[in-house]
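A.B. asks: turn this into a model:
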Amino acid sequence: MDSSNYKIYHEGEYDSRKGLEGYFSDKPEMVFGDDSIKFPLENLTKTFTDGHITGDILIELSAGSTIHHLYPVCDFFDHIIMLKTNDRCIMELKRWVDERTGAFEWDHAAKHHAELEGKSDQFQEKGGKVRSSLRHVMKCDLKNDNIVDPITLPPADCIIVAWIFEFTSKNQDDFENYLRKVSKLLKPGGHFIVLGMLGGTYITIGKDKFHLFYYDEDVVKNALVAEGFVIDDCQVKKRTAVSDLTDYKGIVFIAANKEK
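C.D. replies: Have a look, this model is predicted:
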């Protein structure tokens, strides 16, 4: 397929349930678990248990309807605000929040996180903790200077962006502009965390191929530094999953803090 025919995440019909089943489930044929579940949980758990990142408000912006990366942070923030660019993702997410029949099952991720904490017998409590901390699920538009216009959010102590800029950016200018807009939601001295897929051009969701912006970790680090951030940690995991569903080369985790 010509890459020009790939769909754009926030412009095309992204099927959030198929995205979850294809890249975040516990099905035997799902080969991406080390990258999509274990690597994020391990790095987020270490970052937050180190105790350097605390506060009241955490803003999360990610592609799809994932919640597992909130397991490591829900003990440190009483107010979590999730932003979504896609209505179907909001519907899927609210199905899980409301514990409705047919909601996506995250027990496999909760178990892994509980094992990382040395509390494997308490994994079932994590979902409830995330739900109690998750105060708002809101629609956003990255094209707007204030991405949640007409609402003004209180400045966040921490922002997590996960697998979103590669989906929504058509080029490096988009990537840098989106990062700049999202970082405006952070208070001075706050922390900014990025999870992303490196070196990819497409990802298959159901029967559709979606565009990915091709970038490496230096693109993220340089964009953060240009916005006044100091890089605290950068971890890169090379892809080991064998599949033609997507062509990304690795996963990046970056934690940074905003200079006051």
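A.B. asks: from now on I want contacts and neighbour counts done on CA atoms only, so please keep to that.
C.D. replies: Will do.
A.B. asks: ok, the residue nearest the centre of the chain - contacts?
C.D. replies: Nearest to the geometric centre of the chain sits Ala162, at 2.1 Å (CA atoms, centre = their mean). Contact analysis of Ala162 by CA atoms under 8 Å, 6 or more residues apart in numbering lists Glu60, Leu61, Ser62, Ala63, Val194, Leu195, Gly196.
A.B. asks: same list, those, but as CSV with secondary structure please.
C.D. replies: As requested, those are exported to CSV (DSSP: H, G, I helix; E, B strand; the rest coil):
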residue, secondary structure
Glu60, strand
Leu61, strand
Ser62, strand
Ala63, coil
Val194, strand
Leu195, strand
Gly196, strand
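A.B. asks: can I get the buried part of the residues you listed as one ChimeraX selection?
C.D. replies: Buried subset of those, written as a ChimeraX selection, criterion 16 or more other CA atoms under 10 Å:
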select :60,61,62,63,194,195,196
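A.B. asks: pick the one among the contacts of Ala162 closest to Leu70.
C.D. replies: Glu60 (8.7 Å; CA to CA).
A.B. asks: what about the nearest residue in space to Thr201 that is not next to it in sequence, distance to Tyr6?
C.D. replies: Nearest non-adjacent residue to Thr201, counting by CA to CA, 6 or more residues apart in numbering: Leu212, 4.5 Å away. Distance of Leu212 to Tyr6, given as CA to CA, to the nearest Å: 9 Å.
A.B. asks: likewise for Ile57?
C.D. replies: Taken as CA to CA, the span from Ile57 to Tyr6 is 36 Å.
A.B. asks: which stretches of the stretch 1-150 of the chain form strands?
C.D. replies: For the stretch 1-150 of the chain, the strands defined by DSSP state E, counting those that start in this stretch cover 57-62, 79-84, 134-139.
A.B. asks: any idea which of these gets closest to Ile205?
C.D. replies: The nearest among the strands of the stretch 1-150 of the chain, by CA to CA, is strand 57-62 at 15.7 Å.
A.B. asks: helices and strands around that closest one, which ones?
C.D. replies: Judged by 3 or more CA pairs under 8 Å, 6 or more residues apart in numbering; DSSP states H and E, strand 57-62 is in contact with strand 79-84, strand 156-162.
A.B. asks: following up with a second sequence; could you model it the same way so I can compare the two?
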Amino acid sequence: MSDFTGPDQYQKFFDPKAYLERYFSLAGDTVDEYVHFVLKHLSQVFNSGKVKGETLIDIGTGPSIYQLLSACEAFNEIIATDFTERNREEFKAWLTNQPGAFDWSPVVKYACQLEGDRIPWNEKEDCLRKAIKQVLQCDILKDNPTDPVVVPPADCVLSCLCLESACKDQESYITGLNNISTLLKPGGYLVLVGVLGNVYYMVGERKFSALFLTESFIRESLCNAGYVVEEFVSSEKPDESWEGTAQFSSIYVFVAKKMA
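C.D. replies: Predicted structure coming up:
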């Protein structure tokens, strides 16, 4: 696509604070459909007892923590990664309790509610902070996405809204998928979260491109990359809440097992 948002533009123009304020500031503690859907299904995935282990690598963490809230009790170590320096700095601001860091407490409280309030929300935050051992730069279009750091293969690779943002076309998506697969042990799980049918999303007043994806294309790509899809769930977009902000048809979660 001619209006593809390239890496230099992400480094220069992606504003993590504007992104968080738009998509994760909850009005009256009410979550939108995307946050509800992802928290609900990731809770089911990571509390199932099947997707667990020593290490989880999150690809394209951005400035966000929501996707890790259930994972932190299923893995002893979490490695967060992102392409842009500003996203990593914003993430570290929350991680180290810096003044002015984004307030995730409403989202954390909601995640705890979905899990039956087994632990207080502040303990959930502490659990996540303790589990995060590294915050690394990541480029999924490199053979080693965490170059120059070499990380041991993980038990789970999680990625939310990353491949469709970083990849210009289907060919580069397949390349990115194969590259992040090198970070995963045989028998480990890849958990992909994103939106289908999207072409753009807004951060502040700036438009960022997105790769148009279909369920069938992702399934085929996973199969060709050596995965068996064990779970797929989706939910149609509520039109009114995303008007003018992103153009997509549905939200999805794929859970796929990497074969030997």
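A.B. asks: please state their TM-score.
C.D. replies: In this superposition the chains share a TM-score of 0.93, using TM-score structural alignment, normalised by the length of structure 1; 256 aligned residues with a CA RMSD of 1.8 Å.
A.B. asks: picking that back up, among Leu212 and Tyr6 of structure 1, which residue is more densely surrounded?
C.D. replies: Leu212 (30 against 18; other CA atoms under 10 Å).
A.B. asks: wait, that one sits on Thr204?
C.D. replies: No: contact criterion CA atoms under 8 Å: Leu212 of structure 1 and Thr204 do not qualify, at 10.3 Å.
A.B. asks: returning to what we had before: for Asp141 of structure 1, which of the helices and strands packed on strand 57-62 of structure 1 is the nearest?
C.D. replies: strand 79-84 (8.3 Å).
A.B. asks: contact partners for the counterpart of Thr66 of structure 1 in structure 2?
C.D. replies: Aligned by TM-score structural alignment, Thr66 of structure 1 pairs with Ser64 of structure 2. By CA under 8 Å, 6+ apart, the contact list for Ser64 of structure 2 reads Leu20, Phe91.
A.B. asks: roughly how far apart are Ser64 of structure 2 and Lys142 of structure 2?
C.D. replies: Taking CA to CA, one finds Ser64 of structure 2 at 23 Å from Lys142 of structure 2.
A.B. asks: ok, Phe83 of structure 2 next?
C.D. replies: Taken as CA to CA, the span from Phe83 of structure 2 to Lys142 of structure 2 is 11 Å.
A.B. asks: between the two, which one's more packed in?
C.D. replies: The residue with more neighbours, out of Phe83 of structure 2 and Lys142, is Phe83; 23 against 13, by other CA under 10 Å.
A.B. asks: quick one: map the more buried one onto structure 1.
C.D. replies: Looks like Phe83 of structure 2 aligns to Thr85 there (TM-score structural alignment).
A.B. asks: got the contact list for the nearest residue to its match once chain neighbours are set aside?
C.D. replies: The shortest distance from Thr85 of structure 1 to any residue other than its chain neighbours is 5.1 Å, reached at Cys140 (CA to CA, 6+ apart). For Cys140 of structure 1, the contacting residues are Leu83, Lys84, Thr85, Ile147, Val148, Asp149, by CA under 8 Å, 6+ apart.
A.B. asks: derive a ChimeraX selection command for the buried subset of these.
C.D. replies: A single ChimeraX command suffices to select whichever of the contacts of Cys140 of structure 1 are buried according to 16+ other CA under 10 Å:
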select :83,84,85,147,148
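A.B. asks: and the contacts of Cys140 of structure 1 as CSV, adding distance to Glu13 of structure 1?
C.D. replies: Formatted as CSV, the contacts of Cys140 of structure 1 follow (distance: CA to CA, whole Å):
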residue, distance to Glu13 of structure 1
Leu83, 18
Lys84, 14
Thr85, 12
Ile147, 21
Val148, 21
Asp149, 23
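A.B. asks: circling back: so what's the residue nearest to Thr201 of structure 1 up against?
C.D. replies: Glu166, Phe167, Thr168, Ser169, Lys170, Gly200, Thr201, Tyr202, Ile203.
A.B. asks: so which helix or strand takes in the counterpart of the second one in structure 2?
C.D. replies: Translated: Phe167 of structure 1. Aligned by TM-score structural alignment, Phe167 of structure 1 pairs with Ser165 of structure 2. Per DSSP states H and E: Ser165 of structure 2 is located in helix 163-166.
A.B. asks: which residues sit against the helix or strand just after that helix?
C.D. replies: Scanning forward in sequence from helix 163-166 of structure 2 by DSSP H and E, the next helix or strand is helix 170-181. Applying CA under 8 Å, 6+ apart, the contact partners of helix 170-181 of structure 2 are 59, 140-145, 157, 163-164, 167, 190, 211, 221-222, 225.
A.B. asks: in stretch 126-135 of structure 1, which residues are buried?
C.D. replies: Lys126, Gly127, Lys129, Val130, Arg131, Ser133, Leu134.
A.B. asks: quick one: map the second one onto structure 2.
C.D. replies: Looking back up the chat, that one is Gly127 of structure 1. Under TM-score structural alignment, Gly127 of structure 1 pairs with Glu125 in structure 2.
A.B. asks: got a list of what that match touches?
C.D. replies: Taking CA under 8 Å, 6+ apart, one finds Leu69, Val108 in contact with Glu125 of structure 2.
A.B. asks: same deal with the one 5 residues further on?
C.D. replies: When the contact criterion is CA under 8 Å, 6+ apart, Lys130 of structure 2 has no partners at all.
A.B. asks: kindly recompute the last result at 10 Å.
C.D. replies: By CA atoms under 10 Å, 6 or more residues apart in numbering, Lys130 of structure 2 lies in contact with Cys72, Asn76, Glu77, Ile78, Leu95, Lys124.
A.B. asks: in JSON lines: these, plus distance to Pro16 of structure 2.
C.D. replies: Output for the contacts of Lys130 of structure 2, formatted as JSON lines (distance: CA to CA, whole Å):
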{"residue": "Cys72", "distance to Pro16 of structure 2": "23"}
{"residue": "Asn76", "distance to Pro16 of structure 2": "27"}
{"residue": "Glu77", "distance to Pro16 of structure 2": "24"}
{"residue": "Ile78", "distance to Pro16 of structure 2": "21"}
{"residue": "Leu95", "distance to Pro16 of structure 2": "15"}
{"residue": "Lys124", "distance to Pro16 of structure 2": "23"}
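A.B. asks: follow-up on the earlier one: any idea how far the counterpart of the residue nearest to Thr85 of structure 1 in structure 2 is from Pro99 of structure 2?
C.D. replies: Matched by TM-score structural alignment, Cys140 of structure 1 corresponds to Cys138 in structure 2. Going from Cys138 of structure 2 to Pro99 of structure 2 by CA to CA gives 26 Å.
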